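Participant: starting from these lines, generate the structure:
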Amino acid sequence: MEKIVEAALKESVKSKEDFVKENGPKLILFAERIALAFTNERKLMLCGNGGSAADAQHLAAEFVNRFLLERPPLPAVALTTDTSVITSIANDYSFEEVFSKQIKALGREGDVLLAFTTSGNSANVVSAVKAARKMGLYSAVMTGGEGGKIAKMADLCLTVRNASTPRIQEVHIFAGHLICQMVDHVLFQKGSKGE
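Facilitator: Next up is the predicted model:
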């Protein structure tokens, strides 16, 4: 059992290190983009399925409530939480449209979409990115493996080069926390002592 723990830890750490080496500048760019949206009274929308839905909800909560700093709430909406909306869309249209219809209803030009899909091929997440792009939202995706078909559709793709779903999701939440920390820094700490 100890070997299982050690192997998982090593793989998790390596996945994070590799991700930051490949995506570090893109993470900074994306955090600045979200901060700009908040400054311009726009919002962040997030979506994903399963564990990725949980990541979307987790990060929305970090922005709306707080992350590490005491600061004003920031406008973030997880499109994964309203079961009445999700089930009515899935029932009347298709599950593929559960996020895209919400984006069409709630999105405004200048808003930001952060979509999670470990495969890069989730049909409803692909539809969400298409809707976001069409409406003038900035779209970023967090994926795994080779990025899937969504990789070339979004404005920004952050890919975890790993085939293991648990390792991909661990890196996604790590990256999400980094983004939260950097957004807080840009909006509430930049220019302070030690900058």
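
Participant: switch to C-alpha atoms for all contacts and neighbour counts from now on
Facilitator: Fine.

Participant: so what touches the longest strand seen in the chain?
Facilitator: In the chain, with assignment by DSSP state E, the single longest strand is strand 138-144. The contact list for strand 138-144 (Cα atoms under 8 Å, 6 or more residues apart in numbering) reads 30, 110-120, 129, 132-133, 150-151, 154-163, 165, 168, 172.

Participant: now stretch 72-80
Facilitator: By Cα under 8 Å, 6+ apart, the list of residues contacting stretch 72-80 from outside reads 38, 42-49, 53, 56-57, 60-61, 63-66, 86, 99, 102.

Participant: follow-up on the earlier one: in PyMOL, select just the buried ones from the contacts of strand 138-144.
Facilitator: The PyMOL selection below is limited to those of the contacts of strand 138-144 classed as buried (16 or more other Cα atoms under 10 Å):
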select buried, resi 30+110+111+112+113+114+115+116+117+118+119+120+129+132+133+150+151+154+156+157+158+159+160+161+162+165+168+172
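
Participant: narrow the contacts of strand 138-144 to those in strands?
Facilitator: Counting by DSSP E, the part of these found in strands is Val112, Leu113, Leu114, Ala115, Phe116, Leu156, Cys157, Leu158, Thr159, Val160.

Participant: and which of these is nearest His185?
Facilitator: Within the ones in strands among the contacts of strand 138-144, distances to His185 taken as Cα to Cα reach their minimum at Val112, with 18.3 Å.

Participant: from Leu46, how far out is the closest one?
Facilitator: Going from Val112 to Leu46 by Cα to Cα, to the nearest Å gives 8 Å.

Participant: OK, contacts around Gly120?
Facilitator: Contacts for Gly120 (Cα under 8 Å, 6+ apart) come out as Val126, Thr143, Gly144, Gly147, Gly148, Lys149, Ile150, Ala151.

Participant: another for comparison:
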Amino acid sequence: MEDLVKNLFEEHISVAELSAISLITKINEACLLIVDCIAKGNKVLLFGNGGSAGDAQHIAAEFTGRFVKERIALPAVALTTDTSALTAIGNDYGYDRVFERQVEALAKAGDVLIGISTSGNSANVLRAFDAGRKIGCINVGLSGREGGDMNKVCEVNIVVPSQITARIQEMHILIGHIICTAIDNNN
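Facilitator: Okay, the predicted model is just below:
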């Protein structure tokens, strides 16, 4: 069992080191876009499936509550939390549209959409980005593997250099915390 634990830590550290080398510029770009969005009085909408839904909720809570320092509450909404909306939209329009419809209802030009998908190919995430682009939103992706189709629809797609879902998700929450630190430092 100790070897398993050691190997998982080593995998995590390896992906973190690769991410630190290859993603700094992309993360910085995303931070600047999100800080500017908030400074202009706009909001952040976050979404993803499964563990990525949990990450969206976690990051949104850091905005509306607080991350590290005391500051005003900031506008962020996880589109993964309203079970009535998710099930009604899923039932009436199909699961591929559960985030798209919410973006159409809630987003305004200048808002930032943060879509999270380890593959970069989740249909409902991609549709939400397409809807956001039509409205004038800024699309920021957190993905992995090779970035998938999110490479085509995001102003910034932060692609974690791993093929392993768990390692990608671990980096996504670290990146979310880096974004929250940038917000804290500018509010």
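
Participant: about what we covered before: so which of the contacts of stretch 72-80 of the first structure belong to strands?
Facilitator: Secondary structure defined by DSSP E assigns Leu44, Met45, Leu46, Cys47 of the contacts of stretch 72-80 of the first structure to strands.

Participant: wait, the first one touches Gly110, no?
Facilitator: Translated: Leu44 of the first structure. No. Between Leu44 of the first structure and Gly110 no contact is recorded; they are 9.6 Å apart, counting by Cα atoms under 8 Å.

Participant: okay, and the common contacts of these two?
Facilitator: Between them, Leu44 of the first structure and Gly110 have Ala37 as joint contacts when contacts are counted by Cα under 8 Å, 6+ apart.

Participant: list the contacts for the most centrally placed residue in the first structure?
Facilitator: To find the centre residue of the first structure, average its C-alpha atoms and take the closest one (Cα atoms, centre = their mean): that gives Leu114, at 3.7 Å. Shown in contact with Leu114 of the first structure (Cα under 8 Å, 6+ apart): Leu44, Met45, Leu46, Cys47, Ser139, Ala140, Val141, Met142.

Participant: just the buried members of those?
Facilitator: By neighbour count, with 16+ other Cα under 10 Å, the contacts of Leu114 of the first structure hold Leu44, Met45, Leu46, Cys47, Ser139, Ala140, Val141, Met142 as buried.

Participant: now the helices for the first structure?
Facilitator: Counting by DSSP state H, the first structure has these helices, from start to end: 2-39, 51-64, 83-92, 100-106, 123-135, 165-184.

Participant: make CSV out of these and add distance to Val77 of the first structure.
Facilitator: Written out in CSV, the entries for the helices of the first structure read as follows (distance: least, Cα to Cα, whole Å):
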stretch, distance to Val77 of the first structure
helix 2-39, 13
helix 51-64, 6
helix 83-92, 14
helix 100-106, 10
helix 123-135, 14
helix 165-184, 14
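
Participant: for Glu70 of the first structure, which of these is the nearest?
Facilitator: Ranking the helices of the first structure by proximity to Glu70 of the first structure (Cα to Cα) places helix 165-184 first, at 9.7 Å.

Participant: what are the buried residues along the closest one?
Facilitator: Result for helix 165-184 of the first structure [16+ other Cα under 10 Å]: buried residues 165, 167-173, 175-177, 179-184.

Participant: from the contacts of Leu114 of the first structure, pick the one nearest Thr81 of the first structure.
Facilitator: The nearest one, if we look at the contacts of Leu114 of the first structure relative to Thr81 of the first structure and count by Cα to Cα, is Cys47, at 9.5 Å.

Participant: Ala115 is in contact with that closest one, correct?
Facilitator: Yes. Under the criterion of Cα under 8 Å, Cys47 of the first structure makes contact with Ala115 at 4.9 Å.

Participant: tell me, what's touching these two both at once?
Facilitator: Common neighbours of Cys47 of the first structure and Ala115, using Cα under 8 Å, 6+ apart, are Ala56, Val125.

Participant: can you pull the contacts of Arg71 of the second structure?
Facilitator: By Cα under 8 Å, 6+ apart, the contact list for Arg71 of the second structure reads Asp184, Asn187.

Participant: trace it over to the first structure, please.
Facilitator: Residue-level alignment of Arg71 of the second structure against the first structure, with TM-score structural alignment as criterion, gives Arg71.

Participant: tell me the contacts of Gly148 of the second structure?
Facilitator: Applying Cα under 8 Å, 6+ apart, we find Gly148 of the second structure in contact with Ser119, Gly120, Asn121.

Participant: the first one contacts Gly147, correct?
Facilitator: Right, Ser119 of the second structure. Yes. Ser119 of the second structure lies in contact with Gly147 (Cα under 8 Å); the separation is 6.4 Å.

Participant: still on that earlier bit, the match of Arg71 of the second structure and Cys47 of the first structure: what is the separation?
Facilitator: In this structure, Arg71 of the first structure and Cys47 of the first structure are separated by 24 Å, where distance is defined by Cα to Cα.

Participant: what's the neighbour count on Glu70 of the first structure?
Facilitator: Other residues near Glu70 of the first structure come to 10 when the count uses other Cα atoms under 10 Å.
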